[in-house]
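Student: Here is my input, please return the structure:
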Amino acid sequence: MHIQWYPGHMTKTRRMMEETISLVDIVIELVDARIPYSSKNPDLDELAKNKFRIMLMNKSDLADPAATAVWTKYFEDKGFRVIEMNALKGTGMGEVTNAARELMAEKIEKLRKRGRINVPIRAMIAGIPNVGKSTFINKYVGKTTAKTGDKPGVTRGKQWIKLKKDFELLDTPGILWPKFEDQQVGLKLAFTGAINDDILDAQTLATEFINHMMVVNPECIRQRYGISFDTIAEPHEVLCQIAEARGFKLKGNEPDLERAAKILMDEYRGGKLGRITLELPEDITEMLAEKEQREKEKAKADRERKAEYKKKKN
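Tutor: Just a heads-up that it's a prediction; the model follows:
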């Protein structure tokens, strides 16, 4: 399943972020705690390389707490201030302003000594589509300021939000990156709903999810649907069992796999399969090592082709 989704408005968003990044002191990025690496936009590391960084691990209530702790340390070691949160319930919300003030304390003191007081902290809020950014802002501000929606890509333009006299927030539309380095990243984004379901095949997505869960946590599927299978079972057969268990039938008594697929993904996203994290730092290390090896092999093949061409030309 090849996934690529980069609507035109996201290109405009990236350009806008490049133009406005100089106006902010801090970049606050929301990631999905179930897929912290895959839901983190790598473009921001270059755009915000000279800015303070706060990472909000949203939907932490849906992720494995032990895995979230591992990810927190991973990103803290890279210089991020990490806050676990649940934007819907407001958990962790109060830590954001405090963290921003702590990061800016030295700069604010220097400005105060130069006679500049009440200079507001300016932060940019960023995140991929459907990660909960608008929900966070609405809860953070205390009123419905940013639009929210079940489908990715609702926020379309930038907007400054004044929270207090000393804190201003620049909201940006959800943004992905033009090309996923690894298709596993695209799949995990699709699993959690960050990519519009309308462009995906439900059955293929569900079987890919089952295949991933065979490694991560097959027991959660067995328990949720009361079915039995081993970890070498065909994902399609597992989906058939889910349809049978739920009584989803088509004419001719055939299992309704489309309905079963949509129910499986909806229930995963709603936390009904349990608190499941789909990746760990060690998985990413392995993925990056494989990527490096592929690049080395490609570079070697390119050199050999050039040498062969040069030899023939001479």
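Student: can we go C-alpha only for contacts and neighbour counts from here?
Tutor: Noted.
Student: And the strands in this protein, which stretches?
Tutor: Assigned by DSSP state E, the strands in the chain fall at 26-32, 52-58, 81-84, 121-127, 159-164, 167-171.
Student: Grab the most central residue of the protein for me.
Tutor: Centroid-nearest residue in the chain, with Cα atoms, centre = their mean: residue 39, separated by 1.8 Å.
Student: Find the residue closest to it in space, skipping its chain neighbours.
Tutor: residue 31 (5.4 Å; Cα to Cα, 6 or more residues apart in numbering).
Student: where does that neighbour sit relative to residue 198, distance-wise?
Tutor: 22 Å (Cα to Cα, to the nearest Å).
Student: These two: who's more crowded?
Tutor: Between residue 31 and residue 198, residue 31 has the larger neighbour count (other Cα atoms under 10 Å), namely 28 against 8.
Student: hang on, that one packs against residue 127?
Tutor: Yes - contact between residue 31 and residue 127 holds when scored by Cα atoms under 8 Å: they sit 6.5 Å apart.
Student: shared neighbours, these two?
Tutor: Counting by Cα atoms under 8 Å, 6 or more residues apart in numbering, the shared contacts of residue 31 and residue 127 are residue 40.
Student: so how far is residue 43 from the nearest residue to residue 192 once chain neighbours are set aside?
Tutor: Spatially, and ignoring its direct neighbours in sequence, residue 192 is nearest to residue 269 (5.9 Å; Cα to Cα, 6+ apart). Distance from residue 269 to residue 43, counting by Cα to Cα: 26 Å.
Student: Neighbour count for the two, which is higher?
Tutor: A count of neighbours by other Cα under 10 Å puts residue 269 above the other of residue 269 and residue 43, at 17 against 13.
Student: so who does that one touch?
Tutor: Per Cα under 8 Å, 6+ apart, neighbours of residue 269: 191-193.
Student: on that earlier part again, how about the residue nearest to residue 39, what does it touch?
Tutor: For residue 31, the contacting residues are 39-40, 55-58, 127-128, 131, by Cα under 8 Å, 6+ apart.
Student: Select from the residues you listed the one having the most neighbours.
Tutor: residue 56 (29 neighbours).
Student: Let me see the contact set for it.
Tutor: 28-31, 82-85.
Student: cool, and residue 138?
Tutor: Counting by Cα under 8 Å, 6+ apart, residue 138 touches 144-146.
Student: Look up how far residue 50 lies from it.
Tutor: Taking Cα to Cα, one finds residue 138 at 28 Å from residue 50.
Student: Please apply the same query to residue 145.
Tutor: Residue 145 is 29 Å from residue 50, by Cα to Cα.
Student: from what I can see residue 111 touches residue 121, true?
Tutor: No - between residue 111 and residue 121 there is no contact under Cα under 8 Å: 11.8 Å.
Student: Let's see this one next, to set against the first:
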Amino acid sequence: MSINWFPGHMTKTRREIKESLKLVDLVIEIRDARIVKSSANPEIESICKDKPRIILLNKSDLSEQSITKAWINNLTNENIRVLQINSLNGEGLKDIKPMIEDLLREKIDRWKAKGLKNFVIRGMVVGIPNVGKSSFINKMAKNNIAKTGDRPGVTKSKQWIKTKLGIELLDTPGILWPKFEDEEVALNLAFTGAIKDEIMNTEDLALKLVERLQKDYGDRIKERYKIDDLDEEPINNLDLIAKKRGAIASGGSIDYNRVSIMLLDEFRGGKLGKISLEKP
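Tutor: Purely as a prediction, here's the structure:
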């Protein structure tokens, strides 16, 4: 499967993030709760280094809760706090300020010791495309300042956003990394829409998704598409899904493009249930 997608503006974004670190007190990294490892940009890890960081596991309503909690325990340390959120309905956002204050306790105490009262905490929001950064910022600001969209790369330039919590957020464009060393990571990003569908073969991607789901979530496929028994071969299961949904072309052949788009849309929309593609 050929994946060639690294746009030039991401090189500029990487440089801007590095330059902006000195302007902020902490980094707020947003990941997809369904693919916590794959949605963690290694560039962010190296750029941010020892900067205090909060990792927000967004879209947690689409992931398995037990696995999400295991990720929280796995990633939390002295310099990093982890919180599961849903940036669309605001679930978990009320816990962000107390978590930030705990993470920055020493710095805040120094500010207070100097007599500073109305100080503003500044955080830089980072994450890969289509992980929900703009929706998070809009919810925090309670208005649609940041542009949102279900297509990767909607946010093009950095901007400061004020919130009512005494926190200012620096929005940055989504950044991916130049090369995928692991095909599984690339597939996970493609499954969840972090990589633009236009550069992928949708039919191949849907087939890979069936292959992945039938291993750990076969019951979800059977329940959603009213299938009695799954075959060992993913292509046969994709055929079964197509027949159940009427994705049949003229002459009775399978309309693979139609069934592939439908399957990916339903997975991304959570219609197959809560699914986590990675475990810690």
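Student: can you redo the contacts of residue 56 of structure 1 as a markdown table with distance to residue 6 of structure 1?
Tutor: Formatted as a markdown table, the contacts of residue 56 of structure 1 follow (distance: Cα to Cα, whole Å):
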| residue | distance to residue 6 of structure 1 |
| --- | --- |
| 28 | 22 |
| 29 | 19 |
| 30 | 19 |
| 31 | 18 |
| 82 | 27 |
| 83 | 28 |
| 84 | 28 |
| 85 | 27 |
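Student: between those residues, which is closest to residue 249 of structure 1?
Tutor: residue 31 (37.5 Å; Cα to Cα).
Student: before we move on, back to that, could the contacts of residue 31 of structure 1 be laid out in TSV, adding distance to residue 203 of structure 1?
Tutor: Formatted as TSV, these follow (distance: Cα to Cα, whole Å):
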residue	distance to residue 203 of structure 1
39	23
40	26
55	33
56	32
57	29
58	27
127	28
128	24
131	23
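Student: Residue 111 and residue 121 of structure 1: who's more crowded?
Tutor: The residue with more neighbours, out of residue 111 of structure 1 and residue 121, is residue 121; 20 against 14, by other Cα under 10 Å.
Student: Please tell me how far the closest residue to that one other than its chain neighbours sits from residue 26 of structure 1.
Tutor: Leaving out its chain neighbours, the residue that sits closest to residue 121 of structure 1 by Cα to Cα, 6+ apart is residue 167, at 4.7 Å. For residue 167 of structure 1, the distance to residue 26 of structure 1 equals 11 Å [Cα to Cα].
Student: between those two, what contacts are shared?
Tutor: With Cα under 8 Å, 6+ apart, residue 167 of structure 1 and residue 26 have common neighbours 122-123.
Student: Which of the two has more residues huddled nearby?
Tutor: Counted by other Cα under 10 Å, residue 167 of structure 1 and residue 26 do not tie: residue 26 has more neighbours, with 22 against 17.
Student: Out of the strands of structure 1, the one nearest residue 294 of structure 1 is which?
Tutor: Closest among those, once you apply Cα to Cα, is strand 26-32, at 27.6 Å.
Student: what's the mean distance for that closest one versus structure 2?
Tutor: With mean Cα distance after the TM-score superposition for structure 1, strand 26-32 of structure 1 departs from structure 2 by a mean of 0.5 Å once superposed.
Student: between that strand and strand 121-127, how big is the angle?
Tutor: Per axes from the mean of the first three to the mean of the last three Cα atoms, to 10 degrees, the angle that strand 26-32 of structure 1 makes with strand 121-127 is 30 degrees.
Student: With adjacent residues omitted, what lies nearest to residue 210 of structure 2?
Tutor: Nearest non-adjacent residue to residue 210 of structure 2, counting by Cα to Cα, 6+ apart: residue 234, 5.8 Å away.
Student: Look up how far residue 192 of structure 2 lies from the one you found.
Tutor: 19 Å.
Student: same thing with residue 18 of structure 2?
Tutor: For residue 18 of structure 2, the distance to residue 192 of structure 2 - Cα to Cα - is 27 Å.
Student: And those two? Which one has more around it.
Tutor: Neighbours per residue, other Cα under 10 Å: of residue 18 of structure 2 and residue 192, the larger number sits with residue 192, 20 against 13.
Student: number of nearby residues for residue 79 of structure 1?
Tutor: 12.
Student: picking that back up, the strands of structure 1: which one's closest to residue 229 of structure 1?
Tutor: Among these, the nearest to residue 229 of structure 1 by Cα to Cα is strand 26-32 (29.3 Å).
Student: chain center to that closest one, what's the gap?
Tutor: Here strand 26-32 of structure 1 is found 10 Å from its chain centre; the criterion is Cα atoms, centre = their mean, to the nearest Å.
Student: What's the match for residue 161 of structure 2 in structure 1?
Tutor: Correspondence of residue 161 of structure 2 to structure 1, assessed by TM-score structural alignment: residue 161.
Student: Please report how far the closest residue in space to that match that isn't next to it in sequence lies from residue 18 of structure 1.
Tutor: Nearest residue to residue 161 of structure 1, sequence neighbours excluded (Cα to Cα, 6+ apart): residue 169, at 5.0 Å. Using Cα to Cα, residue 169 of structure 1 is found at 16 Å from residue 18 of structure 1.
Student: Next: residue 294 of structure 1.
Tutor: In terms of Cα to Cα, residue 294 of structure 1 sits 31 Å off from residue 18 of structure 1.
Student: cool, residue 187 of structure 1 as well?
Tutor: 28 Å.
Student: Mind jotting down where the helices sit in the stretch 101-250 of structure 2?
Tutor: 105-113, 133-141, 183-191, 202-216, 218-225, 234-245 (DSSP state H, counting those that start in this stretch).
Student: which residue in structure 2 lines up with residue 310 of structure 1?
Tutor: Residue 310 of structure 1 maps onto nothing in structure 2, by TM-score structural alignment.
Student: Now do residue 310 of structure 1: how many residues are near it, please.
Tutor: 10.
Student: what do you get for residue 98 of structure 2?
Tutor: Residue 98 of structure 2, neighbours per other Cα under 10 Å, totals 10.
Student: just residue 28 of structure 2 next, same as before
Tutor: Residue 28 of structure 2: 26 surrounding residues under other Cα under 10 Å.
Student: what sits against it?
Tutor: Counted by Cα under 8 Å, 6+ apart, residue 28 of structure 2 has contacts 53-56, 123-126.
Student: Equivalent analysis for residue 210 of structure 2, please.
Tutor: 234, 237-238.
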